[in-house]
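*Asks:* what would the 3D arrangement of this be:
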Amino acid sequence: MSLVISIEFTIYSVIFISSAIYSVWNFFQTSHLHLYEIDQSDFQTDTWFSRTYATSHPLDVTDLEWQFAKRYYIGTEILYLLCHSIGFLITRLIFPLYSPLFIILYSSFILSYLLSLKFLSLIFINIGAIFILEHFIRYFGRNIDRRWLRIPHYIIFSFLVAIAHRLEFVAADREQNFLIHVSFSWLNAKLLSCSIDAYDGEHYDDQKRTWRFTLIRLAYLFYFPPFFFGPIYNFDDFYKSIENLTTNSIGWPSSTIIKIIQLFRYILWALFLEIILHFIYSSSFQYYIYIVDTFDSWSLCGLGYSLMILFFLKYFVIYGISRQLAIIDGLDNVISSPPECIGHIHQTSYLWHKFDRGLYQFLLKYFYKPLNGSPTSSVLRRIFSAIVCFTIIAFWHGLHDSIIVWVTMNILLTYCDRIVAIVFKSNDAFRMKALIGSPLLALAYISNIFFLSNYEIGWLFISKIILCFPWPLLTVLFIFYCGCFICDQINCKMAK
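*Replies:* Prediction:
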């Protein structure tokens, strides 16, 4: 990095970071002025943090996913994860061949206790129906190209994901409904992976009729740490890791202790996120359009940036803990790494690649590559493959207006990123790429507001930021120019 580039990098870093902090600070002050204008049931006043530090700042509890997830990872329900890890370790030491059976029995018991026998029965009916379908497809499709055997599973997967959004009848409790909805979606994504890997993996042909292969498949579907909150992971990776458990020893106790210590890293971040939610109320205020409409530009941008930072921290903790628990269990290469910090992600295509890596690999392996055919396929075919992947994402999150806008903008921005990458292949064109990337990054932020918030808030950002020329639009574009420049420098350095 030359001296001039180093000076620019320093100046732009100060501008970008100070702008982000200033916008969040403005949102913090503005939100506290309007705090008692919103429903107080969005907050919890009696918390461990408020009792310990005698603070009057209430806790924002409107993000249901985080409220439920923290109970399982750092709260009262953590005992279920601890029992799983201890039981799995004992099984590995004494009866390593029965590790899949332990996963099935333990998860079945916990699911019937936490949710209901009705939901557990629904899961087994769902799995049984897919396994029976596989049997018929293999029997009647013996002379058919294996690629065509995927089609019925794609159709059923799309149908079941749509059904998952309407499972409110299974339980009366709000938490149970939420867990049933998300876990049913994860289950059917894993069923798709399970079936297609069994079709495509020729090394499975001699094992498909064995009981052990069936047990490993069920263990893959029921594996407890990521069962409720994800992320998605592929059957092929799980199968190889489970088989390695029978041939590899547990390892030195010191290595297990190191893995447990690394787990505490994510628990500390979870506690940090919980503290932030006592001060930053972006999750609550996004539902009050009439109040957000009165915000000045800095406070509005602070709301948007807070939504994205909290979203990143939430999934960094959830996916990080799930992955670390799998590593402690000896399944090192099963679950992908947690999201990279969004602070140095400035391209939509890079965001999809580095944020939810498990989802990216899932879509790439089971949708994009089969539809794309080969790296030399036509541009239209590649565009069609990408649109199908984004359509699956829209179905996954529910076809709401805000989701449709978010997905459409992401498709356009992804291909804009690719065009910029083709035109400016040289790594020295930092300034030009930052100049062109600035409006693209602004639109990427807006698209994420549609996803993280709602349709009305998304259009509020467009009307009060994007359509307001010259101010605050030019200010925002300059700040994003600084962001693109420093992100490009950081990513180039990391790639070396």
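*Asks:* could you use CA atoms for every contact and neighbour count after this?
*Replies:* Noted.
*Asks:* now do the buried residues in stretch 13-33.
*Replies:* 13, 15-16, 19-20, 22-28, 30-31 (16 or more other Cα atoms under 10 Å).
*Asks:* how far off centre is stretch 186-199?
*Replies:* How far stretch 186-199 lies from its chain's middle: 18 Å, per Cα atoms, centre = their mean, to the nearest Å.
*Asks:* quick one: the closest residue to residue 436 other than its chain neighbours from residue 435, how far?
*Replies:* Of all residues not flanking residue 436 in the chain, residue 420 sits nearest, at 7.9 Å (Cα to Cα, 6 or more residues apart in numbering). Per Cα to Cα, to the nearest Å, residue 420 is found 11 Å from residue 435.
*Asks:* go on, residue 445?
*Replies:* 16 Å.
*Asks:* the two: which is more packed in?
*Replies:* Each of residue 445 and residue 435 has its neighbours counted (other Cα atoms under 10 Å); residue 445 has more, 20 against 17.
*Asks:* so that one sits in a strand?
*Replies:* No. With DSSP: H, G, I helix; E, B strand; the rest coil as the criterion, residue 445 is helix rather than part of a strand.
*Asks:* and for the residue lying closest to it once chain neighbours are set aside, the neighbour number?
*Replies:* Nearest residue to residue 445 in three dimensions, chain neighbours excluded: residue 304, at 7.9 Å (Cα to Cα, 6+ apart). Residue 304: 26 surrounding residues under other Cα under 10 Å.
*Asks:* on the three-state scheme, residue 304 is what?
*Replies:* helix.
*Asks:* ok, now which ones touch it?
*Replies:* Contacts for residue 304 were tallied using Cα atoms under 8 Å, 6 or more residues apart in numbering; they are 282, 445, 449.
*Asks:* surely the first one meets residue 308?
*Replies:* The one in question is residue 282. No. With contacts counted by Cα atoms under 8 Å, residue 282 stays clear of residue 308, the gap being 9.6 Å.
*Asks:* in terms of neighbours, single out the busier of the two.
*Replies:* Each of residue 282 and residue 308 has its neighbours counted (other Cα under 10 Å); residue 282 has more, 25 against 20.
*Asks:* quick one: the strands in the protein?
*Replies:* In the chain, the strands defined using DSSP state E lie at 43-44, 59-60.
*Asks:* please generate a structure for the following sequence too, so the two can be compared:
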Amino acid sequence: MGLKRKDLAQRFDVIWYKNVPTFPTSSSNNYNMKTSSPSIPGPLPKPERVLAWSIWIFHSLFAFVIAYWVSNGKAKGWIKHWMQDSSYLPGWKMDLSDAEWAYYRQTVWHLLLDYGLHSLGIYLSKHCLPSPISRYAIILTGFLVHIHMSSFQCIVVLYAFAATVIFATWLMGGAKLVPWILCISFIAKATQYVPFSSGTHIFYREFNIYLYGSIKILNFALYLSDGPKFRNFWKLLEESLLYFSYLPYSMTLIVRFEDFKEQFEKWEKNREIFCWETKKSAIWFGVRLAFWGAFIDFLLHFIHVQALFNSPDSLVNSLNVYEVCAIAYVAGQLFHVKYVVIFGVPAFFAALDGFQPPPPPICISRVSLYSRMWRHFDNGLYQFLKHQVYIPVMRKPLPLVLSILRGLAALCAVFGVVLAWHGTRRHYIFWVTLSATELIVERIGWQIWERPEVQKLRERIGEHGCRRIMATLMLLTVTPGIFGVFFFLGQEGVGETIAMNVVVQGFLDVINFNISAFPLTAGFAFLHILTLAMFLEYIKPFCSFVPEVAKPERKIQFREKVMWTAVTLFIYLVCCQIPLFGIMTSDSADPLYWMRAIMASNRGTLMELGISPIVTSGMIMQLLAGIKVIEVGDSPKERALFNASQKLFGMLITIGQALVYVMTGMYGDPSEIGAGICLLLVVQLTIAGLIVLLLDELLQNGYGLGSGISLFIATNICETIIWKTFSPATINSGRGTEFEGAAIALFHLLATRSDKIRALREAFYRGHLPNLMNLLATVFIFSIVIYLQGFRVELPIKSSRQRGQYATYPIKLFYTSNMPIILQSALVSNIFVISQMLANKWGGNIFVDIFGKWGDDNNARGIPTGGLCYYLSPPHSFAEMYNDPLHCIVYIVFMLGTCAFFSKSWIDVSGSSAKDVAKQLKDRQMVMRGHREASMIHELNRYIPTAAAFGGLCVGALSVTADFMGAIGSGTGILLAVTIIYQYFETFVKEQAEAGGVMGMFLN
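*Replies:* Purely as a prediction, here's the structure:
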């Protein structure tokens, strides 16, 4: 017994469109695109989806930027002969080498007129004429508008061909092979034997009328072949003429006769003269179409990717792989937008009439499975292939082997129709072959997915991990699709040449680890790897190779802590003075000058990287854990694994930063230094980074006071402040020899200048070197921060077990201490480094200049002079604020916003949120006075998030104020130094209280 048509329709979606629900079978013309599937793992966490979306958007925008650079830069001379004068921008040229779009824009106003006349005609016929006559009026309107759109001879030929096909089908007893052979032959040979009018725009319309008209004829003939339909001949003739004469379904849209019949009957029964809800959605759709049509036409004045595709040799030989891929990507996106307009215009008028046309293409970058591509790109063609090709082939059930062979036969039949439609040229055959390969690989993947072993693995690694692995394995289907686009869009060997070049050169870049060939892709891929499921479990085997400092087995006395802290500081200071072996003297600007004190680094020494790898790894890992991308439990084992992973990640960042520093010429041209010295430099920086990691771990494990990060930052900043205050170094500023230190300069100027008032003025306000106003500003900010450290709210708590035991829980104004400013500094330092690296390599490009322009001052410091980095850098005086108020406003907003955000986020990832504090109090058997245990979280939420956000704002405001006042060491640096020193002071007081006095601290 054969399968029913409804079952086959569902099976078509299951086999080639796996896990995509079928359209409701009660209404075959329902084009609702919403899908869901219980068999596909659930969505990933929102932050990870935002990350993936951001990567896609940024890559897409950058591809357009690259296409613009190439079109108006190195490739401009190759493609100028393809350019044509703009029709609405005098003096401008535009790329109209895409023949289809060139023809369409010539005839679009004619199409809009005909569609509009047709919609008006059928509207008046429906509402002004009685039912029997209105149908004839609709047919006559459609016939006349068809003639006006094409020509009388075109419509006569098409209707004569329709009569021939229908008669031949009837004569052969309804054999489906007959209409197939006749219509496919007509499609393939129409341009050779069918008469056309002169003029390219008329030819374009007639060609589409012939092409899509033959599909209409085929649909109707196949409808007749399904059963005895000839009994009511006159009704059938009327319905066929209504179908053939409906204009919106005669060009670019494919709608089966059964679907049209159902839509027309619903439309005819609806006697409502005007429905605003229906018209409103159609009008909004038309507005979007008008925007996209204007957008693509305007964009062709700036981006000329189609012309580049017509120049294969020069394109491949003169552009790198990244540029070729960007051009191919943009060509694909413009191809998609073009068909949004071409498919959308008739769909708009059909929707305006009250019909349900196939929707225009959605954004192709959102289609993850190739089996869904046809459904989302050309839904009318999808429905046609599904009902007219696949279902007839797959009607009868067969054994497994024969069923597989028949499935392949159905696939060949489907793509055979596609080849007949597009032609059998070489590049189309390659495209069809790659498309079929994608579907076969995808089908095999679904079969593997349904295996019990895979489902057990799915339960083991979780839904999120399973979805990530599936997304990674989809590269096996995405890759053929990408090269299929090359072949489809690149004609006469262009696609083949580009594809082979990308494959060969891209493979060589990968095996040679040539990151410079695809910097953004490599960077974003690295970020995306961090979001893989079970991240900690994956790296667990490697954590054993990371050296660690064992935790003390006994309590460390205060004097021992002081000794280990002093030893740690001594090692750090020694490393700050040992120069790297093998570096060449370079007068290039220092991209990290403004962050050296904050990152505790010293240029050209073993401490070149400072604490940057530790802070960066900690920031990324803590944020990933906080937003639940990395799952971290509360058990000691999982916390230890997380800390080991953070160290391992810090080592990887150290190696990565070392490679970037060496390969980008920070210490001289790598080709001049030599591979051996480059390797030695990387090894030195890596070992120094490991030393910093171990020193920090030594202090944090309880052997010393505080943490290594805090100690190194405070030391570096205090060193900077003391040096700029008392530096005996002399500098010739053009007005004589001056001392660099502000305090020494005061006495020197008073002693050497005859005009004492002028000497005092210069000592207080000199602009090129540290002055006394800078020193006073530093003291003022220092005092303010110390004063604000005492601001706190003390919440009363009591023991839940012992009556009468009371205490307070303090919530400080600076609830997250200096963490917001450390994270903000790490963020800005990385942005600055990346910006200056890009500026050194691709300076002058629009995108790079938007990111940041850089200049040098007399002290070989990298100064941001424009772009994003300029606005993220602080103005260093009130004069700079006055001269550029926009810079001031952007910097204030950025500092306050990032500090508040980091402070608010940090409480969730550092175990200091209201939930965590309530848990800590509960573990200590403490509760808040006047509140039950269950309401503690709610009460703490009134204070902690507010204190974190407001404290972050205050930290940012203090840093901004210090920068504007010109404080020595930058506002961020002073803030860090003060908070760190205050932490050490609190530690000292605590130890003193435990030891019973100062003497007890050192004698016990």
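*Asks:* returning to what we had before: let's see which of the buried residues of stretch 13-33 of the first structure end up in helices.
*Replies:* Per DSSP state H, helices hold the following members of those: 13, 15-16, 19-20, 22-28, 30-31.
*Asks:* which of these lies closest to residue 425 of the first structure?
*Replies:* residue 13 (24.0 Å; Cα to Cα).
*Asks:* what residue in the second structure is paired with the closest one?
*Replies:* When the second structure is aligned by TM-score structural alignment, residue 13 of the first structure is paired with residue 53.
*Asks:* ok, residue 162 of the first structure next?
*Replies:* In the second structure, residue 162 of the first structure lands on residue 188 (TM-score structural alignment).
*Asks:* dump the residue contacts of residue 283 of the first structure.
*Replies:* 60, 62, 63, 307.
*Asks:* just among these, which is most surrounded?
*Replies:* Using other Cα under 10 Å as the neighbour criterion, residue 60 leads these with 25 neighbours.
*Asks:* which residues touch the equivalent of it over in the second structure?
*Replies:* By TM-score structural alignment, residue 60 of the first structure lines up with residue 95 in the second structure. Applying Cα under 8 Å, 6+ apart, we find residue 95 of the second structure in contact with 82, 83, 84, 300, 301, 303, 304, 306, 307.
*Asks:* if we ignore the residues flanking it in sequence, what's nearest the match of residue 162 of the first structure?
*Replies:* Once flanking residues are discounted, residue 188 of the second structure sits nearest to residue 420: 6.2 Å by Cα to Cα, 6+ apart.
*Asks:* residues contacting the one you found?
*Replies:* Counting by Cα under 8 Å, 6+ apart, residue 420 of the second structure has contacts 184, 187, 188.
*Asks:* possible to save these as CSV with distance to residue 834 of the second structure?
*Replies:* Shown next, in CSV, are the contacts of residue 420 of the second structure (distance: Cα to Cα, whole Å):
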residue, distance to residue 834 of the second structure
184, 57
187, 55
188, 55
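*Asks:* now the buried members of these.
*Replies:* Of the contacts of residue 420 of the second structure, these count as buried by 16+ other Cα under 10 Å: 184, 187, 188.
*Asks:* the second one contacts residue 209, correct?
*Replies:* Translated: residue 187 of the second structure. No. In this structure residue 187 of the second structure lies outside contact range of residue 209 using Cα under 8 Å: 11.1 Å.
*Asks:* measure residue 251 of the second structure to residue 524 of the second structure for me?
*Replies:* 42 Å.
*Asks:* who has more neighbours, the two?
*Replies:* The neighbour comparison of residue 251 of the second structure against residue 524 (other Cα under 10 Å) goes to residue 251, with 21 against 17.
*Asks:* isn't the more buried one right up against residue 347?
*Replies:* No. Using Cα under 8 Å, residue 251 of the second structure is not in contact with residue 347, being 10.1 Å away.
*Asks:* closest one of the buried ones among the contacts of residue 420 of the second structure to residue 139 of the second structure?
*Replies:* residue 187 (24.8 Å).
*Asks:* contacting residues for that closest one?
*Replies:* Neighbouring residues of residue 187 of the second structure by Cα under 8 Å, 6+ apart: 210, 211, 214, 420, 421.
*Asks:* turn these into TSV, including distance to residue 691 of the second structure.
*Replies:* Shown next, in TSV, are the contacts of residue 187 of the second structure (distance: Cα to Cα, whole Å):
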residue	distance to residue 691 of the second structure
210	77
211	73
214	76
420	68
421	67
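*Asks:* in ChimeraX, select just the buried ones from these.
*Replies:* Selecting only the buried entries of those in ChimeraX, with 16+ other Cα under 10 Å as the criterion:
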select :210,211,214
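*Asks:* just flag the most distant two among the contacts of residue 187 of the second structure.
*Replies:* Largest pairwise distance in the contacts of residue 187 of the second structure, by Cα to Cα, is 14.4 Å, between 210 and 420.
*Asks:* now the helices for the stretch 301-450 of the first structure?
*Replies:* Assigned by DSSP state H, counting those that start in this stretch, the stretch 301-450 of the first structure shows helices spanning 348-354, 357-363, 369-372, 379-397, 401-423, 430-452.
*Asks:* tell me which other helices or strands the shortest one touches.
*Replies:* Applying 3 or more Cα pairs under 8 Å, 6 or more residues apart in numbering; DSSP states H and E, one finds that helix 369-372 of the first structure makes contact with helix 379-397.
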